[in-house]
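Asks: just coords:
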């Protein structure tokens, strides 16, 4: 007969206190307790076990655990890493709600910047200091084009939108107790410096354009403040001379899509919901657009089969969309011809906004014309006063003081 095996030490159950669950001593001398923390999709209970050197230690741990369960602050342990969760969040919550090119930008930002440094950290282990140090590093050394320096504050804020958004959703889904990105400090975004034309310079600019094929386009720009992509993407049927208005429903831009080596012209929805808008037109603008359409009809006859009608209001001579960079070239050639200072095409939009606000137009109306979501955005960008505007304000104050005497 073989040697009789020693009997295992019987578990010693301790007296259960109020709301403690069952606490007992294991055969190895440690004390333990187990409690049901929830149920999976199939109704199978999920259990959490706590351990301690003594009964009192386990009782304290169990008390804390039960309190978390009862108050809804308990989170189930998970092995999910932050990178996997971020990509899953982007796919589920961002892809259906943003423009395709915006989603591509988000994925590119995640793959190139966020995942290499934060991706492998367990979701339940990522903390505030790690995220703060990540932003600090990217702000100093984050460029990936081989040039020294860091990412811009605007780029850092965009990354924070993704990281913070994913962590907020993890809190709501009870995957983590709190959002470690809540108290992060980021550099403030300074609005870009831009130049504008005075009203005299606007007239000088238009004078130099008088005989140009695209005079109507630039006149429309300088009376509406449209974004470059908006004015290039206007469908022909959205110009309504009978109602003296034009409707913005899409934009045109050149962009490199995910996985593509070369960029391509793409149509996209406007920047925001408020960017989809109808804008009233001046009679002279309507007249010049109709004149331009007559030119297009002549071009169609001249080029015959080579003419490619893309259905846009403003086109090249052969009916194709106007390349954004070609519009830039045309703009700079006009600046040179008119001997005006160097400003960008987008600064024509800034010019319209600044002239309207300086003339006392209601900021809410200016915001609607520009397609801003909030009037505060308009004031934040254009709230500064021009020298001319300040001079007029002081002169107006002088008139008021004279009338009071």
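Replies: Structure's in. What do you need? None of these values were measured; they are calculated from a predicted model. Numbering: from 1, shown residues only.

Asks: hey, let's count contacts and neighbours off CA atoms from now on
Replies: OK.

Asks: so residue 46 touches residue 75, yeah?
Replies: No - counting by CA atoms under 8 Å, residue 75 is not a contact partner of residue 46; they are 11.6 Å apart.

Asks: For the most centrally placed residue in the chain, give its distance to residue 120.
Replies: Geometric centre of the chain, nearest residue: residue 158, 6.3 Å, by CA atoms, centre = their mean. From residue 158 across to residue 120, the span is 21 Å (CA to CA, to the nearest Å).

Asks: quick one, strands of the chain?
Replies: 12-13, 23-25, 31-39, 45-52, 239-240, 245-248, 251-255, 264-268, 277-280 (DSSP state E).

Asks: To residue 300, which of these lies closest?
Replies: strand 239-240 (19.4 Å; CA to CA).

Asks: can you list the residues that contact that closest one?
Replies: With contact meaning CA atoms under 8 Å, 6 or more residues apart in numbering, strand 239-240 is reached by 245-247, 313.

Asks: and if you look at stretch 286-302?
Replies: 213-217, 241, 244, 307, 313, 317-319.

Asks: sorry, back to before: is it possible to get CSV of the strands of the chain that adds mean neighbour count and distance to residue 221?
Replies: Compiled in CSV, those are given as follows (neighbours: other CA atoms under 10 Å; distance: least, CA to CA, whole Å):
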stretch, mean neighbour count, distance to residue 221
strand 12-13, 14, 83
strand 23-25, 22, 77
strand 31-39, 18, 61
strand 45-52, 15, 63
strand 239-240, 18, 14
strand 245-248, 20, 12
strand 251-255, 18, 14
strand 264-268, 15, 19
strand 277-280, 16, 12
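
Asks: Compile the ones you listed into a markdown table and extend it with columns for distance to residue 79.
Replies: Output for the strands of the chain, formatted as a markdown table (distance: least, CA to CA, whole Å):
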| stretch | distance to residue 79 |
| --- | --- |
| strand 12-13 | 32 |
| strand 23-25 | 27 |
| strand 31-39 | 17 |
| strand 45-52 | 15 |
| strand 239-240 | 56 |
| strand 245-248 | 48 |
| strand 251-255 | 38 |
| strand 264-268 | 39 |
| strand 277-280 | 47 |
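
Asks: dropping in the other structure now:
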């Protein structure tokens, strides 16, 4: 057996090879152990490599480090809804995961890649896997700048984005026939005016649920969008509550027109609100909301979506999300020849490319119709010249 310079030492009843490492970046010598000489050499080499590059050694677990970074660094100056989204991703996909218990200093690109691949293999969507990656990657970059890890491997982690054949389009507008049947189906129901307003303004659900009567201009038939309603978890009480917050982007602050036929519907809703307020008195929550429950309080998004699904089922209509009412509105505008820039402004998109990318399906149909029109024009020319 070859001789070795490393001494043997008994620890917890087991025999290990032992080495005491001295280094200028260590306040005191570090004792290292290995079951074999090669294992000990690898540990000496890895630690020396870190110390030579002034990387701070720590036993902190990646999950703990990420949570501290999330609360103290990444969430600073972020909107409450964004912070709630970060915490949701952490609670559901980092906490308790295989990544959580890996030491920060030992985490590798392969660990992260394997975990993201496993999420997709379990049937999680590309969006979820990408959201997990979006909080892990900047955390890795931060740890590297703070000399907690040797390399910034964040950009080497990839997620395979599904192509169009693997993932159906998220844009699912109603056809004109489906829209007409839906309008008939919602007549007289609890959320009729809410559904109609969404269909004919393109406003998001959160924006509509945060509307107050001060935002409605009956004279000019306009609605001012300056806030949105979110359902957030209070970090102190751990209870969920409704909160009115500023829109996510600057362009979401906008004034949008509504068709005049909606005015009687809205005014009837206002009259009903005043009657409820008078009848309930002290039990009425006076938030001055356009769309509220019978006590004047905020409406709950899931309840509205459930009601919509029930209406669609009864009317034998396909499944549509509430957000598809917004897509339906935009699709009708494109079909009627409205300019993309105008549609972008009404919808509150950041830039025109977003609008054009979202409604590619509509534009494709319009280009086909344009070719048909040009063919028709050519036929007219030929008839005149015969």
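Replies: Arrived safely, thanks for sending. In this text the structure is predicted, and so the values were computed from the model without any measurement.

Asks: got the contacts of strand 239-240 of structure 1 as a markdown table, with distance to residue 289 of structure 1 columns?
Replies: Converted to a markdown table, the contacts of strand 239-240 of structure 1 look like this (distance: CA to CA, whole Å):
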| residue | distance to residue 289 of structure 1 |
| --- | --- |
| 245 | 12 |
| 246 | 11 |
| 247 | 14 |
| 313 | 9 |
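
Asks: okay, among those residues, which ones form the most distant pair?
Replies: The widest separation within the contacts of strand 239-240 of structure 1 (CA to CA) is 13.2 Å, between 245 and 313.

Asks: Enumerate every residue touching residue 253 of structure 1.
Replies: 229, 265-268, 324.

Asks: Return the member of those nearest to residue 398 of structure 1.
Replies: In terms of CA to CA, no member of these lies closer to residue 398 of structure 1 than residue 229, at 43.4 Å.

Asks: so how far is residue 166 of structure 1 from residue 77 of structure 1?
Replies: Counting by CA to CA, the gap from residue 77 of structure 1 to residue 166 of structure 1 is 18 Å.

Asks: Just want to know which of the two has more residues nearby.
Replies: residue 166 (21 against 10; other CA atoms under 10 Å).

Asks: Might you report the residue contacts of the more buried one?
Replies: Counting by CA under 8 Å, 6+ apart, residue 166 of structure 1 has contacts 85-86, 89-90.

Asks: Considering the residues you listed, which possesses the most neighbours?
Replies: residue 86 (25 neighbours).

Asks: That one and residue 150 of structure 1, how far apart?
Replies: Distance, residue 86 of structure 1 to residue 150 of structure 1, by CA to CA: 23 Å.

Asks: Then residue 188 of structure 1?
Replies: 15 Å.

Asks: Same drill for the two, tell me which one is more crowded.
Replies: Set side by side, residue 188 of structure 1 and residue 150 show unequal neighbour counts under other CA under 10 Å, the larger going to residue 150 at 18 against 11.

Asks: Structure 2: which residue goes with residue 100 of structure 1?
Replies: By TM-score structural alignment, residue 100 of structure 1 lines up with residue 80 in structure 2.

Asks: repeat for residue 296 of structure 1
Replies: In structure 2, residue 296 of structure 1 lands on residue 273 (TM-score structural alignment).

Asks: Its match and residue 136 of structure 2: what is the separation?
Replies: From residue 273 of structure 2 across to residue 136 of structure 2, the span is 47 Å (CA to CA).

Asks: Please identify which of these two sits among more neighbours.
Replies: Counted by other CA under 10 Å, residue 273 of structure 2 and residue 136 do not tie: residue 273 has more neighbours, with 23 against 19.

Asks: any idea how far that one lies from residue 262 of structure 2?
Replies: Counting by CA to CA - residue 273 of structure 2 and residue 262 of structure 2 are separated by 17 Å.

Asks: Likewise for residue 28 of structure 2?
Replies: 77 Å.

Asks: can you pull the contacts of residue 104 of structure 2?
Replies: Contacts of residue 104 of structure 2 (CA under 8 Å, 6+ apart): 58-62, 65, 148-149.

Asks: Could you dump the residues you listed into a markdown table with distance to residue 346 of structure 2 added?
Replies: Output for the contacts of residue 104 of structure 2, formatted as a markdown table (distance: CA to CA, whole Å):
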| residue | distance to residue 346 of structure 2 |
| --- | --- |
| 58 | 52 |
| 59 | 52 |
| 60 | 49 |
| 61 | 47 |
| 62 | 44 |
| 65 | 42 |
| 148 | 47 |
| 149 | 47 |
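
Asks: among those, who's most crowded?
Replies: Neighbour count (other CA under 10 Å) singles out residue 149 as the most crowded of those, with 24 neighbours.

Asks: hang on, the earlier thing: what does the residue nearest to the centre of structure 1 correspond to in structure 2?
Replies: Residue 158 of structure 1 maps onto residue 131 in structure 2, by TM-score structural alignment.

Asks: show me what contacts its match?
Replies: Residue 131 of structure 2 neighbours (CA under 8 Å, 6+ apart): residue 89.

Asks: any idea how far it is from residue 103 of structure 2?
Replies: Relative to residue 103 of structure 2, and taking CA to CA, residue 131 of structure 2 is found at 22 Å.

Asks: What of residue 383 of structure 2?
Replies: The value you get for residue 383 of structure 2 to residue 103 of structure 2, if CA to CA is used, is 80 Å.

Asks: do the same with residue 246 of structure 2
Replies: Residue 246 of structure 2 is 38 Å from residue 103 of structure 2, where distance means CA to CA.

Asks: For structure 2, which segments count as helices?
Replies: For structure 2, helices defined by DSSP state H occupy the ranges 37-52, 62-69, 80-89, 109-121, 126-145, 176-186, 192-201, 205-209, 262-280, 301-314, 323-335, 340-347, 352-358, 360-384.

Asks: in the fifth one, what's buried?
Replies: To tie it back to what came earlier, the one meant is helix 126-145 of structure 2. 126, 129-133, 135-144 (16 or more other CA atoms under 10 Å).

Asks: Over to the third one?
Replies: Neighbour counts over helix 80-89 of structure 2 (16+ other CA under 10 Å) mark 80-81, 83-84, 86-87, 89 as buried.

Asks: Same question for the first one.
Replies: Within helix 37-52 of structure 2, the residues that qualify as buried by neighbour count (16+ other CA under 10 Å) are 37, 40-41, 44, 47-48, 50-51.
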